[in-house]
Structure formats: structure tokens, C-alpha cells
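Participant: Just need the structure, nothing else, for what follows:
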Amino acid sequence: MGIQFDAAISTFTLQTARTTYRMRVDERGRLLHMYYGRRIGRGDLRELYPPADHGFSPDYYPCRRRRGVSPDVLPQEYTGCNVGDFRLSCLVVRDGMTGAAGADFLYDSHEITPGKYTLEGLPCAHDEDSEAETLYIRMKDPVTGLVLVLLYGVFARQDVITRAVRLENAGTAPLRLEKAASACLDLPFGDWDLVHFHGRHAMERKMERPPLPHAITTVSSTRGASSHHHNPFVILCDHTATEDHGLCYGVMPVYSGSHRTDIEVDQNGLTRLVTGLHDERFSWQLEPGESFTAPEVLLCCTPDGLGDLSRHYHTFLRRNICRSPFRYARRPVLINNWEATYFDFNTESICRIAEKAASLGVEMMVLDDGWFGKRDDDNTGLGDWFVNEKKLPGGLQPLIERVNALGMKFGLWVEPEMVSEDSDLYRAHPDWALTLPGRTPAMGRNQLVLDMGRPEVVDYLTQRLSTLLRENHIEYIKWDMNRNMSDVYSRALPPERQGETAHRYMLGVYKLLDRLTTAFPHVLFEGCAGGGGRFDAGMLCYFPQIWCSDNTDAIERLSIQHGTSFGYPVSCMGAHVSACPNHQTGRTVPLWTRAVVAMSGTFGYELDLGRLTDEECDQVRDQIKTFQRYYDVIQNGAYYRLSDPDRQPRYVAWQTVTDTESLVSLVLTHPEANARPLHLCLKGLEEDALYKVDELNVYGVTATPESGDNPASQVGAVCSGSMLMYAGYILPHLIGDAPSVQLHLTRLP
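Facilitator: Have a look, this model is predicted:
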């Protein structure tokens, strides 16, 4: 395994446990992509690509008479610009002196090193236990002097290959980048479905799986964020791929800003995927001696289906992307006051919530929006990160001391990247906001976006938030971002560099997050962007968990968390039990079912506990104890989807498995009269091992189940793993509005 170079045939091979990635430098010095897929042995792959003359596909100049050697036909590792490949391009670069757009990269050198490369100013995977190797391939355009450095990080045991690109101006004239993708993946053979995750605010990451047409399909965001609308993670898979079988390719950018992934099926059936920064309104001035680095991309390939691909990403993100000390640490069950009070609170009302929560077993009190500046609604105060002492006399510390005295930790909400027009910060520094000259700006939540590309803005926020964290015993920060970027113009940049504003914004955000998470490692940071509007691998480098969605309706959350699970682990999904009727949908769901859904995440509460009945309070106590009892298998187990909400609308079921135990959860979303049995084939168990049914709990049934269907009668049953996986298991009969089941199995020694 690892990285090999065969000089005899000028071929690079990146070998992982189950996959092979192969490239070749051809006779003209261009780098061709030869293969990525199931692991293969030795052999010269040139025979797969015989010369062929295709009409209107121009040949390289030296081949103009014999023809059949066209950049428009050959599989490319990273494309040039304006040199005869009419398919998707990776790059648009313009000579600053002549205005000509063009680049044709030829192989210069390569280097193989132990360990994993790093990227200056950008989040990227790290080498956790000296597993990785790095391949640098240096290419050069002889006309402009532009150097292309392709970076590959190979995590052989995990079947993950990372890719990134660095562009260096080694010429004498300035260059202007108008597109700079992170990776190109050419798949010359095969027919594929595209799995992508679309949505909107409060309904994120809805999975969709169309077959690729003979056209260009785009998954993108121009919002300055990875967005609620099109998550940057995509999958290409066989038409016949299932959860358990079929070839799948995952492509996950490590970036949180505007992104673009294009997939084209060309005239010969080759599928090309190009991914990276969105090129709309993007440009980057590259003076002689300067360089530009495009964000990293995580590639994973598996022949064993969508579920196996997901589990590879779950493990890798937690192990090699997230850097937080909390990535494996047990996290507290929290109560957030937002849906209980919104902006209307004071020290006493928050303490009453904390006292009630502590009596039920909740471990952390989180104070949400409204604690700072002049902030009684969402129209004012952002940017003024000073305590509003009319609401909180004496500041935060007296409140924190009272919360800590209850045996609870204390957390706080912030939204540092934004500013209100009605704020002292904006009045002092109106030029710090992104607004277009001579125009009134579009407003989201009556707030503007700070120009995070300005060092003084990052320095100000570093100082203000650091003071807040040093002077108060805060152990959790919820970091929100509640509008997307429009009116993108920086008053700190000259006209020719305005196309850099959006990307510089993300670089500034990353710099601020790196400073704070490094300086305050004891603080658990949770990301949020109006819920799941920035749920991506870039944010996970700093935040071990991200608020999954502002939609807390448990039935809606089933779909949201299902889609999220294709790329992201349970341990990073922020999920809470909220009030009913639900504040977003008006739906009523049993309290226990709300808890079962929230347990497939970080778990907490977001409601007024004082409104609960004594019976409901007892349920909350039991829910917290249940979550704590199942914590290890939920947070650290391998995750299996047991249902497809689109194909099996009756219920949603999922399972987590460790070496010693397994937890199966099911929510009945559409009860039926004269219902068929709830039959599940479990996954991830050892075939020859024996498993004991320790607990089988039915929640939220609003009528008496049929006689003889008592769940208690099944507790204590012993079954083989093979029986549970292949013959299956019948769950108790469920009736009522959204009842749920949890089945816990222990592997016998």
C-alpha cells in the first residue's frame, strides 16, 4: 500500500487497502488519469486508451498530421485552460500583460514524502498516527511560467485520498485566476447515478439520486457558505448500488464558502467531475512570486455500497478532520433557552430553567441570543459583544456561578461574523461591513456581513471573544451565522482584487476559529448557520458538532438526519428535544419519540421544562439516563441505515454497532390499518456471534397493542448474528401518532 512510481512506464500508483488510483505522464509530458476504483495489480493501462480521431476534437500540435491524440478525449488529471479540451475545465488563467487566457501544464518533477501535507490558511486533514504519505507532482506551463503543484495525501488503511492544488506564479508577469478548482476526477467508463443533498433553511440535506444525463449537472452555492440548499458533498455510484453493494465514489470538499461541483458525461461516455471554489464573481491576482492554494477534497471509493462509503467518511472526519479535544470526549446533555424564552429573559428566568433542568439530570445550561448590547429582537446589537446588564445585572459571572452551583456547566450563543446597522460597532466602523458603493444593501434579519478578510476585523473579534472567554467560566460556545453574503464588496481591496473578497472572508473566518479553538481548548464549540447552512468538512475542523437544522420537528428531523448521515457522523449532528406543538411545523409528536430522534445526534433539550407535567418530567429523567447508558454505542458505533424514507415511507429505522453491543431505533411515521409486521434485517453484526436482547422499549403508543404482542416477552431472547441479519427480527406492533422503538443487543462472550 501507499505511493509508488514506476519510472519505466512513468506511472504513479496510489494504493489503499481496497482501491487503486493511477496516473501516467505521457510521451508529451502531460499527466493523464488512468484509473480509480477497486484495487488492481500490475499492468499497463495504456491499452485502455488507444488513439482515436474524433471530429471537432483538436489534436496536440505535434500530432496534427497523424491525429487521434486530443486533449478533448484523453482522461486528464487536472485540465489546462483554453488549449483544446472542451469539457469541464479546472482552471481559467489570464495573462496580466496580454489578456490572453491559456495554460498547458507539462510534468516537471515529483516528490513522495511520509506524513500529510498541510495547507496554509485552510483547514485540511491531519495525519493522526503516522499513517499518511504525500505525493507532490509539479507541473509547469512554459509560456506563462504558472506552476501547478498537485498534492495527494494517501490514507491507505482508511481508503481515503485527499487532493489539493497550489498555483505558483514563477513567471515575470502578473496572472489573473478566474477559476481554480481543487480536483478533477475523470471516470472513462461506467454509467453513474449522482447522489446529492439539496434543501432549504429548516429542511436541509434531502437526498436525491438521479442518473447522470449526457449534459453538465451542477451542485453549487454562491451564498458565501456551503449553504442549506446544496451541500458540497456528492456521490457517484453504480445504477444498481445499494446500502450494501455497488461501486461508489465520494467527493467531499473541505470548504465552507461558495462552492461548485460540475459533472459532465461527454461524447464518448467519459464522466468528468470538477469541484472546488465557485468561479462566479471569483478572481485572484497572482503577482510574480505569489501562490494560491485551492481547498482540499476528500476522495473515497468503495465497492461495498453507500453504507460502507458513509462509515468510511464518518471515521475519517472524526479521526482526521476534527481537531477538537471533544471529538471523542463524552459531551454534556444540555438545555438551550431559545424556544423557551426567545429574547425575553433575565437572570432569574434563566436560573429557573437551570434549576428545573438540573433536577431532571441535564448537565449544561446554554444561554442563547439576546444577552448582549441592545438586543431585544433580531434588528439590533450584533457586533456589540458586551453583556446587557439590564437583563443580566452584574454581567454573566453571577449567572454562571448560580448555574455552576447547581452542578451544571454554562454555555453561550454568539454570532461574531455579523453586524447590525443599529450597533456601536457599525457606527464606529461602517466600512467593516460588506456593502456595494452607492447602493442600499439587501438585508437578512436586518443585519450585515462583516468583512472577515480584513485583518483588523479578525483581530477585533479575537480580542473581544477572548476577553469574554477569559473573564467568564464558559465551557460551550454556539457559533451562529444567520445570513448569506450579498453586496459582496470590500472597502479594503483595490478594484482589481474585488473578486477575492468572498474567499478572503472564509480565510478570515478560519483564522479566527483557529485562534480561538487553539487558545481555549477546554471550550466545546458548536457550529451553526441558521441551523445546517454551513454543515461541511471545513467547519468540522474547528467544531466537533454542528447544529443540524433549525427545524426541531422530530418527524422532519428523520429526513434531515438521514440525508446528513451519508457523509457526516452522528457525533457531529446537533439534535435537541423541543416543544410540542412544534414551533416550526405545529406538529405534535410523543415526547419519547422526540428523544429517540435526538439521541441520533449530540442530544439535548430546547423547550420550557417548567411547562412539563410531572409524568413528562419523569420521562425526561429516563431519557437522559437512557442516552447516557447508550452513549458509547450511539456516538462511537458504526452507523447503518435500515430504511429509505423515500422508498419505505411507513417508518425510518437505523442502527449503531460496536464490538460488544448494538442499538436499533425505529420511528413509525405512517401507521396502517391491518398493518404488516415491522420486519427488519439488522446489519453490522458478527454472523457466528450470539446476541442477547437486553432491552426492547416501545414509546408513544396511544392505544393498547394487540394481545400477545408484549415487548417484555422478547427481552432475554438470544439470537445469532446471522439470524438477526438474514432472517431478520420482528418488532412489536405499533399504533398511534409517531410511536417509536429502541432495541438494545449485547454480544455474548
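Participant: hey, let's count contacts and neighbours off CA atoms from now on
Facilitator: Will do.
Participant: Residue 33 is in contact with residue 75, isn't it?
Facilitator: Yes: assessed by Cα atoms under 8 Å, residue 33 is found in contact with residue 75 at 5.3 Å.
Participant: so which helix or strand takes in residue 556?
Facilitator: Per DSSP states H and E, residue 556 falls inside helix 554-564.
Participant: cool, and residue 666?
Facilitator: Per DSSP H and E: strand 661-668 holds residue 666.
Participant: Which elements pack onto that strand?
Facilitator: Under the contact criterion of 3 or more Cα pairs under 8 Å, 6 or more residues apart in numbering; DSSP states H and E, strand 661-668 touches helix 614-636, strand 651-657, strand 740-747.
Participant: Only the buried residues of the helix or strand following that strand, if you could.
Facilitator: Following strand 661-668 in sequence order, the next helix or strand is strand 678-680 (DSSP H and E). Residues of strand 678-680 classed as buried under the neighbour-count rule (16 or more other Cα atoms under 10 Å) are residue 680.
Participant: If I take the helix or strand following strand 678-680 and strand 661-668, what angle do their directions form?
Facilitator: Remark: after strand 678-680, the chain's next helix or strand is strand 690-699, criterion DSSP H and E. Interaxial angle, strand 690-699 versus strand 661-668 (axes from the mean of the first three to the mean of the last three Cα atoms, to 10 degrees): 30 degrees.
Participant: so how far is strand 690-699 off the chain centroid?
Facilitator: Put simply, strand 690-699 sits 33 Å off its chain's centre (Cα atoms, centre = their mean, to the nearest Å).
Participant: what do you get for stretch 266-277?
Facilitator: Centroid separation for stretch 266-277 versus its chain: 23 Å, with Cα atoms, centre = their mean.
Participant: in that stretch, what's buried?
Facilitator: Neighbour counts over stretch 266-277 (16+ other Cα under 10 Å) mark 266, 270, 271, 272, 273, 274, 275, 276, 277 as buried.
Participant: do stretch 92-105 as well
Facilitator: Under 16+ other Cα under 10 Å, the buried positions of stretch 92-105 are 92, 93, 94, 95, 96, 101, 102, 103, 104, 105.
Participant: Second input sequence below; structure requested for side-by-side comparison:
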Amino acid sequence: MLTIGLLIGCASLNAQTVTIPIETESNVLLLQTDTENRLRTIYIGEPLEHKNEYSSVSDLFYFDEENVGIYNSTYTPSGTWNLVEPAIQIKHADGNASLELKYVSHKKEQIDSHTTLTSILLKDPLYPFQITLFYKVWKQENVIEQWTEILHSEKNSVLLEKFASANLYFNNKDFYLTTYPGQWAKEMQPIETKLSRGMKTVDSKLGARAMLLYSPNFMLAFDKPASENEGTVILGQLAWSGNFKLEFEVDLYKNLRFISGINPYSSAYLLPANEVFKTPSLIYAISNNGTGEASRNLHSWARKYRVLDGHGNRLTLLNNWEATYFDFDENKITALFKDAKNLGVDLFLLDDGWFGNKYPRDSDKAGLGDWQENVKKLPNGIAHLMKEAKKEGVKFGIWIEPEMVNPKSELYENHLDWVIRQPERPEVYYRNQLVLDMSNPEVQDFVFGIVDGLFTENPELAFIKWDCNAVIYNAYSEYLNRTGLPQSHLYIEYVKGLYNVLERIRTKYPKVPMMLCSGGGGRGDYELLKYFTEFWPSDDTDPIERIYMQWDYSYFFPSITIDNHVTDWGKQPIKFRID
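Facilitator: The predicted model follows:
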């Protein structure tokens, strides 16, 4: 990778104006310091004909209001001059809750011939506290990835109470927002709203399976409703697999402030000195020619730069779930292999129900967490099934749900301290299960060991379906309690722990296809798709309903990432379902 860094600007005593263009092929995000050396967003739109005009753009607009402060701050602090919704809210080590951020410097790196990375350093003039804003740009695809890094060197830890990934400002006059609420088997249901004065919030507090009710994907159209082939539009996503929050606020000037990041709900984070807190990324494609172009650009970016094996092939698989559910044995499974190759099947996937002995997995009420082959159902183990599948010319894959546990399991009996639960309150179950504490390194080792053990014992295993069916109730970590860390770290450390495990898996097994599943479309984001080749968008396999659902997913994801099953849902002919 070629990386060339150039220091472009730095603060001076007389605070000379600094203008920072973040440029794609068709658009520019223009940032500029003011007379107080605060950084503002002064323009987002098509590039100006002459770049020397950039420095004077701010003369055309005025976005201050004496009752609230500065609307177009590039990263809005709290506790000083600002009274609008902040991007960052903290409490210093001495208890002071004020924050000021002044521009210090910025640099632009040429990562390769297609990609640049601009970083902007802002500091508090009174405290040793700083943030760095990052803008990674894929110029040809008109895609920008934004994130923020927070660092301090105060005497003790600083409490982060809000820590957005991005804080954007749009000075168009009409804004049409499409969001995608849903529920089980009814994911990605689009609602387009013309935004009016005030705040529109889309968020999740579910912990795991965070996309079950609301999606971190959004479509924002300017001046008129979104259309396929005309108009300015942004397709965006917060690439985070836990609680998220998107805030769209139309101000008194009828401009739009947009703040996105981890949901600060029950997530105040105590940051030690000299440790970097990195937010998740906001990823968005901008088009001046409608949603079709924006979507194609996002697809091109995803396949080239983000999705695992984005230009590879995907397997056609036969899954036993809707044929057998939990009611199967070795003979019933091997019978399904017959003629699979002639149907065009590349792989057979054994779904839920293959494990557990003391507590057999004969329903969703027991066995989850006990990852040994059930000797009654599979007396010759997974190896025998793989051998028989190979005879029929198909590969073999398997279903796991390694982040979860049934109370009726050996894992629960032996490692109750690994389970997210309030020790003095009644347990609350979702699909008769609880969530394991992924903030705990021992749990991370256990989850990695499940996958590693399957591959070690079955080297020809060709596919993993990774499920996640529960949300987090009674959020409490015995590990965080034991180590003296705040319970408010749990939601964040859970997701970071998951990413740690997936990084370890991909380091050792870089190429094996894996499907991301979450009781339907409860998970699907561009951070997890670094590690998964595809995701399962919904348990609704009705072919008519899937057309509409997958159309809405397709704005944000290339079709190679979206799985679908042909089942007996619906009354359409088999050819229609397959086509």
C-alpha cells in the first residue's frame, strides 16, 4: 500500500482561515475554520468550477443563532458555546463537563490511486483532550467513510457520554428521508418522510440483533423525493453491529444537521489516559443523478473494498431447516444429499439441532451452548455426513449460534458467570435463550474455539452459517463487575469482543464462506461484512414479498451479499420462485 502524507494546514496565533475540501469525483464536502478557529461545514454539493472560490463560500451563508450557538459546527461539542444537539459530550477527569474544540492541523494521505484519507486534528485549548476526524474517500465511486478518534492525557479517566462518528450539515431547503423499520419476517419496510423543523431519531437499544426493529441504513434526498435517475441523494449506513443512533434535525434556517454514531443509551464510556477510542464508521455514497447511480457506486465500492471475497462466486446450497426443523437423524440427512448435485446444488447446510447430549437440541428450549454432535441423531458424527455428501458431489456446511446459550444446557450450568443476566432478577428469555458476555475474553476464546474446533476436526468443512436470535435483556456483565469496569461499557465491549473473535477466525481461516444470520435480518452491516461473504435478510421467503424486500436492501448492498431460499412459502410456481 502506497501512503504519502502531506501536512496541509496548521493553526496559527492569528487564526488564519483554513479551507479543507473533501472531494469525490462529483461532490465536495467543504470545511473551513472561522475567526475563533472553530471548524465549520460550509458546503456539501457539486464541486465549484474554480477551486480558488472555495475559500469564499462561507461568505454566502450565516448559520449562527445567539440562542443556541453554531449550527454548522463540523463536530459539535457541549458545555460551552453550543446549546444544540452535540456530537460529543464528556466529563473531564476533574468533573468539568465543558468542551471546546479548536482546529490544530490536517493532512491528506494518498492511500492508492483511487483512495485518499484526510485527518483533521481538533484540541481543547484548556485540557489535554483532542479528537481527530477522518474522511476516507473513494473518488471514482463517490463514497466517503467517516469516523472519529478520541484521545486525552488527563490525570485520570475521562467519561465519554456521547461520541458521534459524524456530524454533517446540509444547506438545501427540502429534505426527504427514507428509513427502514421492520420486525421479524417484515424487514426493510421503507418510509419516506419530508423532514420539518425539529428532530427525527432512528435508533436501536437491542444490544445484539440490533437491526431487528430499525435499520442503520438511510436514504436522504434533497429538494424533492428520491427517484431512480435524477436528483441529489445520499445512501448511507452506520457500520456498527450494536446499538446505534441517527439524528436528523432541521434547524431554524431550514437546514439539516445530521449526527450518527453509537447510541449513547446506557453506554457512557470511561476512557483512560493515552488510549484511543475509535468510533464506528458512517459510510455514504452521494449522487446527483438519483438513487440508481448512488446504489451502483455503493455496490462497486462494497465489492472492491469492503465485502469479503466481493468479486468471488457464491455457493448454491440446500438447507434442511424447513424440510426437517429439529426432527432429523443421520439417515434423514444423508437422504437429502441424493440428487442434490443434479439440482445444481454446490453445498448442503446442516441447520439447527445437530448438537447437545445431556440436553439434546430437539427444540429451541435446550442444548444451545453445548457444541458436541448429538450421538443419538448423528452416531457417526459430522465427519460421516461430510463423507456422504462428498460421495454425492456436494460440499458440507453447518449452522452455529455461538454467542447464545439455553438455560437448559451444560454451558449454563458450568459457566453462569459467562451469561449476560441480572443476578438478583428473574431471567428474561428471547427464543428460550440468553446472550453470552462477549466483553469477557474467556467467552471470546470459547466462541473462537467453537469455530476452530469444527474446522480442526473437519478440515473440509466448506461453509458456516452464524446465527444470532436474541436481544440483550437484563444487561449486566459479571466480568465487568469483577474487573472493576463500568457496566455502561457492556454494549460497546460486546460488539468489540465479537469483532475480535471474527478477526481471529479470518486470520486463521481467511477464505471459508460464512453467512451472517440473525433470526432473519437482525444483522447486516459493512463492518460485519468484512468477515462474512453474505447475509440472510429475512426469514420471509415468500417470493413476492422477497422481491420488494430485496429491492430495498439492494439500494445498500450488492446482490452477491444477499441470500435467499426457495421454500414452500407462497403459491407461485417453482420456476417463479427460482427465477
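Participant: hmm, back to that, for the strand holding residue 666 of structure 1, which outside residues touch it?
Facilitator: Identification of contacts with strand 661-668 of structure 1 by Cα atoms under 8 Å, 6 or more residues apart in numbering yields 593, 596, 630, 633-634, 637, 650-657, 734, 738-747.
Participant: one step back: from the buried residues of stretch 92-105 of structure 1, pick the one nearest residue 5 of structure 1.
Facilitator: residue 105 (19.6 Å; Cα to Cα).
Participant: Aligned to that closest one, what sits in structure 2?
Facilitator: Applying TM-score structural alignment, one finds that residue 105 of structure 1 aligns to residue 101 in structure 2.
Participant: Its match reaches residue 78, doesn't it?
Facilitator: No: Residue 101 of structure 2 is not in contact with residue 78 according to Cα under 8 Å; the separation is 9.8 Å.
Participant: Quick check: longest helix in structure 2 by residues?
Facilitator: If you go by DSSP state H, structure 2 has its longest helix at helix 490-508.
Participant: Show me what that helix is packed up against.
Facilitator: Using 3+ Cα pairs under 8 Å, 6+ apart: helix 490-508 of structure 2 touches helix 441-457.
Participant: check the fit of the helix it packs on onto structure 1 and give the mean distance.
Facilitator: If you overlay the two and look at helix 441-457 of structure 2, the average distance to its match in structure 1 is 1.2 Å (mean Cα distance after the TM-score superposition for structure 1).
Participant: That helix: which residues count as buried?
Facilitator: Of the residues in helix 441-457 of structure 2, those buried by neighbour count under the rule 16+ other Cα under 10 Å are 443, 444, 445, 446, 447, 448, 449, 450, 451, 452, 454, 455.
Participant: For the equivalent of the first one over in structure 1, list the residues it contacts.
Facilitator: Which is residue 443 of structure 2. Counting by TM-score structural alignment, residue 443 of structure 2 corresponds to residue 457 in structure 1. If you count contacts by Cα under 8 Å, 6+ apart, residue 457 of structure 1 has them with 432, 450, 451.
Participant: Could you rank those by neighbour count and give me the top one?
Facilitator: Within those, most neighbours by other Cα atoms under 10 Å means residue 451, with 30 neighbours.
Participant: list the helices and strands the helix holding residue 556 of structure 1 packs on?
Facilitator: Contact here means 3+ Cα pairs under 8 Å, 6+ apart; on that basis helix 554-564 of structure 1 packs against strand 203-208, helix 591-598.
Participant: May I see these organised as TSV, with distance to residue 7 of structure 1 added?
Facilitator: Formatted as TSV, these follow (distance: least, Cα to Cα, whole Å):
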stretch	distance to residue 7 of structure 1
strand 203-208	43
helix 591-598	54
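Participant: just these: most buried one?
Facilitator: The highest average neighbour count among those, using mean count of other Cα atoms under 10 Å, belongs to helix 591-598 at a mean of 24.
Participant: how far is that one from where the chain is centred?
Facilitator: Offset of helix 591-598 of structure 1 from its chain centre (Cα atoms, centre = their mean): 24 Å.
Participant: got the angle for it vs helix 614-636?
Facilitator: Between helix 591-598 of structure 1 and helix 614-636, the angle comes out at 20 degrees (the same axes, to 10 degrees).
Participant: equivalent range in structure 2 for the strand holding residue 666 of structure 1?
Facilitator: On structure 2, no counterpart of strand 661-668 of structure 1 exists by TM-score structural alignment.
Participant: would you list the buried residues of stretch 92-105 of structure 1 in CSV and tack on secondary structure and distance to residue 359 of structure 1?
Facilitator: Listed next are those as CSV, based on DSSP: H, G, I helix; E, B strand; the rest coil; distance: Cα to Cα, whole Å:
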residue, secondary structure, distance to residue 359 of structure 1
92, strand, 61
93, strand, 63
94, strand, 65
95, strand, 68
96, coil, 68
101, strand, 68
102, coil, 68
103, strand, 67
104, coil, 68
105, coil, 66
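Participant: for those, which one is nearest residue 306 of structure 1?
Facilitator: So of those, ranked by how close each gets to residue 306 of structure 1 (Cα to Cα), first place is residue 92, at 34.0 Å.
Participant: give me every residue that touches the equivalent of residue 267 of structure 2 over in structure 1.
Facilitator: For residue 267 of structure 2, the aligned position in structure 1 is residue 282, judged by TM-score structural alignment. By Cα under 8 Å, 6+ apart, residue 282 of structure 1 lies in contact with 178, 179, 499, 500, 502.
Participant: May I have the secondary structure class of the first one?
Facilitator: When you say that, I think you mean residue 178 of structure 1. Three-state call for residue 178 of structure 1 (DSSP: H, G, I helix; E, B strand; the rest coil): strand.
Participant: thought it was touching residue 279?
Facilitator: Yes: contact between residue 178 of structure 1 and residue 279 holds when scored by Cα under 8 Å: they sit 6.5 Å apart.
Participant: got the contact list for residue 176 of structure 2?
Facilitator: Applying Cα under 8 Å, 6+ apart, the residues contacting residue 176 of structure 2 are 192, 193, 194, 195, 220, 221, 222, 223, 224, 225, 226.
Participant: can you rerun that using 7 Å?
Facilitator: 192, 193, 194, 195, 220, 221, 222, 224, 225 (Cα atoms under 7 Å, 6 or more residues apart in numbering).
Participant: Grab the nearest non-local neighbour of it.
Facilitator: Nearest residue to residue 176 of structure 2 in three dimensions, chain neighbours excluded: residue 194, at 4.4 Å (Cα to Cα, 6 or more residues apart in numbering).
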